[in-house]
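# Structure here, sequence nowhere to be found:
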């Protein structure tokens, strides 16, 4: 009873700390989110004042390659409403532009640095963009004049049949060769009577409500799993659904293992908590992407809570492996906890969590390709993971050197080598991802990290299984006298291990020679 109470108290303590940390970060991110727009959403709503901000970058969206057999239905679309909040002089509009990734470099600066003239900023766009009065030979549908009169189409929509019903404007993107990221910009510029770009900064806020989609709305050819998603995030619904199913199965298996144990070992309790956090976290994120596929915005709280649970479960996973490497619940029962290890882990886990949310909240920039591997907070997270790996390697090496039984030492060597690969998987994935285009990088990182974490947890479930062949290498709680003996003296633990290792041996060397027995008796 002492073992279960102590292990349960330890696991409860970790859970309470996790919940407290989650609550603080979610409250902070919700407050931060109230003052911002959903930059990565397919359905974007907000307000822009041209007199206060010369260039507003609304979002980045990856448009898929157009299907030559079904061009009209497989193009990328941008459609929506742009309405002024007050009386507006429509003869002095401002510009809505959608810019390809090859022409975006000139806009990669802070909003206060747009001191250059409109002609300098829009020079590259003028070469390809179509405008019926000034650029009739343009081939790219990349300009619209905003705002639009209430109840009427936007200026520049010369063919009402091309506008999605119920909206004021529609722009179509055709990618014949490769998918590409496009950027939606609001620019305080317009064209004068000589078709020269000039500044235009009316002091009237403009409300916008726009959609970005891969495929024509209401078309039978579009897919639920790709329609509202940027190309780099397509098929994440299937990935999250599959992951939730896998962790649900793993959770059932682990629950069955706990049910088979008359007394659940502390290592199994922590492992169960990790799997539960993973399952809940991925379920929340799966709910978010399913809702995103439906409404283009998703559920922000579910997304953040899922990220917190996923990140925290990885930290607890690291703790469990380091505790095992120190011999916890292997060389001695799990009722004794190395206090210094817990404190040091708490510091590293706290730093990792801070860097994780700082990277997501402050470092993210629509114009720049930022992920966990390309910003300094991400580099800090990778460094912490490397520290975990070195720590684990040192502890498992000490444990192997102190182990006198050859079979157990071999098991520990394989155990250490296998999970060391998991520790270094994050930096390894980063190296591989750095050579991959941004259009495929997100899906690659998500798939590889999800797979590596699942495999690592599955291996622990197998090794902790009550009837596994590896059971003899861990502390045993199957009956009272063994548990009591281990609490009183490590010699009983060594004796039990000796019985485990020699109980199946049939060699003659395991029995004394008859002549030696007779000689001893004489």
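Everything's here; your move. The structure presented is a predicted model; accordingly, all values stated were derived computationally and were not measured. Numbering: from 1, shown residues only.
# all contacts plus neighbour counts: C-alpha atoms, from now on.
Will do.
# burial measure for residue 270, as a count.
Neighbours of residue 270 under the rule other Cα atoms under 10 Å: 22.
# How far off centre is whichever strand or helix holds residue 422?
Assigned by DSSP states H and E, residue 422 belongs to helix 406-423. Distance, stretch centre to chain centre, for helix 406-423: 28 Å (Cα atoms, centre = their mean, to the nearest Å).
# elements contacting that helix?
helix 376-402, helix 438-464 (3 or more Cα pairs under 8 Å, 6 or more residues apart in numbering; DSSP states H and E).
# need the contact list for the residue nearest to residue 378 when sequence neighbours are not counted.
Using Cα to Cα, 6 or more residues apart in numbering and skipping residues adjacent in sequence, the residue nearest residue 378 is residue 372, 4.3 Å away. Applying Cα atoms under 8 Å, 6 or more residues apart in numbering to residue 372 gives the contacts 359, 378-379.
# alright, now check it against this:
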């Protein structure tokens, strides 16, 4: 059996490597690459949220992060260098300035540009501005669009990343979020005696094309290039290594479970194999996405969503498996007691869980630091999970009262203790998430959730291994016992 499992594991590894190489070969996406168009009618757009950190200490060249690229006017006719361009602002705002900036935008007042400028003077390095001089606009603001085949007016050629029209350089000793925005405002001289600079609203209904990269590290062929950090925002760093380790572990565990199932056709074992398959495919989808992201910074977003959907399906199927075991189906009982109730509760939980996935994808904004479980939909899922936990413990207790065989009683004991932890670990993680900085939250929660799922599935594989099949699942149908179960009496007390 060991040789069979080893051969299947090798085949699985070859398949995963082939998929990764194929995706890298045929995917032409670039960097943490933001490619798109913006119409100035929208007034302001948040393009990206990214956390920079110092990749290499004690160096001003390779340390920190860079934002660079091109922003050009979409022009119907032939473009030329002397064409008159409208003026807009591309800004990189830190997490101190952006909330105030966002508050002003929510008012949508006529003089929003002036209010935004006042906020930025208070919150950023714009205090140095004393007149409307493009070269004195501030460290993290650029006047866009840029002239065709030329650098942006507020950039120095010596500071530019190769083949880019503008470059922002961020040297943060402590990781924090930065927000890249496009704004339909431009600086102008109000001709006052003090010649102070202020902002006015730009001309509406103009389309701008942008092609922008955000990275950690020096982009011009740095010798300190780190593939696990270079393309990733700080909160995503180490995710690739996590999914690589778990993909490897599931590549060993899944063939072992397939081999174990070949010798038995028990429905609970088949359901466990389905759970393991869903989790394995979900982890592999995430792994391939992050491998691609490390290569080109974009990855395949649809693979990430597919991986999350597989993991949602696994959570739902695993909960059904636990409920059936708590009911003692095919172990103590020959049928599913209160079948419609079990399937109804499970279906309701599954529907809310899938709804939470779409809620997270559509309703939680890029600006927000909350997790999906800190929303109203997430609270409903957590409440349902706790209710099902109480029901799970009640059913397990009732099933044990109807069982007299010592091995099965021992099975229920360890099963109940172990999977009580599985039920309760998600609410605990939500509490932990509320106490962790957003910079570390994603990495911590991903690691704990993946570890918890792996331990839970591995323990179930051990409990339902074929050598224990005769002990737990060898049923002798006793008509008297079935009759007593039907009317809710404990067989061992008669």
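Structure's in. What do you need? Treat the numbers as computed from the prediction; the structure is a model and nothing was measured.
# re the thing from before, what comes into contact with the helix holding residue 422 of the first structure?
Under the criterion Cα under 8 Å, 6+ apart, residues 321, 325, 385-386, 388-389, 392-393, 396, 399-401, 403, 452-453, 456, 473, 501 lie in contact with helix 406-423 of the first structure.
# what about 10 Å?
Here helix 406-423 of the first structure makes contact (Cα atoms under 10 Å, 6 or more residues apart in numbering) with 318, 321, 324-325, 327, 330, 385-390, 392-397, 399-403, 425, 428, 449, 452-453, 455-456, 459-460, 463, 470, 472-474, 497, 501.
# Which stretches in the stretch 51-200 of the second structure count as helices?
98-107, 112-123 (DSSP state H, counting those that start in this stretch).
# As JSON lines, those with distance to residue 272 of the second structure and mean neighbour count would be great.
Formatted as JSON lines, the helices of the stretch 51-200 of the second structure follow (distance: least, Cα to Cα, whole Å; neighbours: other Cα atoms under 10 Å):
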{"stretch": "helix 98-107", "distance to residue 272 of the second structure": "47", "mean neighbour count": "15"}
{"stretch": "helix 112-123", "distance to residue 272 of the second structure": "55", "mean neighbour count": "18"}
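# I'd like to know which of the ones you listed is closest to residue 365 of the second structure.
Set against residue 365 of the second structure and scored by Cα to Cα, the helices of the stretch 51-200 of the second structure come closest in helix 98-107, at 12.5 Å.
# what about the closest one, distance to the chain center?
26 Å.
# returning to that earlier point: give me the angle between the helix holding residue 422 of the first structure and helix 376-402.
If you take axes from the mean of the first three to the mean of the last three Cα atoms, to 10 degrees, helix 406-423 of the first structure sits at 180 degrees to helix 376-402.
# after superposition, how close is helix 406-423 of the first structure to the second structure?
Once fitted to the second structure, helix 406-423 of the first structure is off its aligned match by 2.1 Å on average (mean Cα distance after the TM-score superposition for the first structure).
# now for the next helix or strand after that helix, which elements pack on it?
Moving toward the C-terminus from helix 406-423 of the first structure, the next helix or strand (DSSP H and E) is helix 425-433. Helix 425-433 of the first structure is packed against helix 376-402, helix 406-423, helix 438-464, with contacts defined by 3 or more Cα pairs under 10 Å, 6 or more residues apart in numbering; DSSP states H and E.
# Flag every buried residue along the last one.
The reference is to helix 438-464 of the first structure. 438-439, 441-445, 450, 452-454, 456-458, 460-464 (16 or more other Cα atoms under 10 Å).
# for that helix, packing partners?
strand 55-63, strand 180-187, helix 236-260, helix 266-295, helix 300-325, helix 406-423, helix 425-433.
# starting at the chain centroid, how far to it?
On Cα atoms, centre = their mean, the centre of helix 438-464 of the first structure falls 11 Å from that of its chain.
# export the helices of the stretch 51-200 of the second structure to CSV and tack on distance to residue 79 of the second structure?
Listed next are the helices of the stretch 51-200 of the second structure as CSV, based on distance: least, Cα to Cα, whole Å:
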stretch, distance to residue 79 of the second structure
helix 98-107, 33
helix 112-123, 29
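# quick one, which of those is nearest to residue 290 of the second structure?
Of all the helices of the stretch 51-200 of the second structure, it is helix 98-107 that lies closest to residue 290 of the second structure, at 28.2 Å by Cα to Cα.
# What are the contacting residues of the closest one?
Counting contacts by Cα under 10 Å, 6+ apart, the residues outside helix 98-107 of the second structure that touch it are 43-44, 46, 92-93, 111-120, 122-124, 177-181, 367.
# If you tally nearby residues, what's the number for residue 219 of the second structure?
Neighbour count of residue 219 of the second structure, defined by other Cα under 10 Å: 20.
# Leaving out the residues flanking it, which one is nearest to it?
In space, and not counting its chain neighbours, residue 219 of the second structure is closest to residue 161: 7.1 Å by Cα to Cα, 6+ apart.
# for the helices of the stretch 51-200 of the second structure, which one sits closest to residue 201 of the second structure?
Residue 201 of the second structure lies closest to helix 112-123 among these, at 6.1 Å (Cα to Cα).
# For that closest one, name the packing helices and strands.
Looks like helix 112-123 of the second structure contacts strand 88-94, helix 98-107, strand 185-189, strand 197-201 (3+ Cα pairs under 10 Å, 6+ apart).
# In TSV, list these along with distance to residue 142 of the second structure.
As requested, those are exported to TSV (distance: least, Cα to Cα, whole Å):
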stretch	distance to residue 142 of the second structure
strand 88-94	5
helix 98-107	16
strand 185-189	10
strand 197-201	14
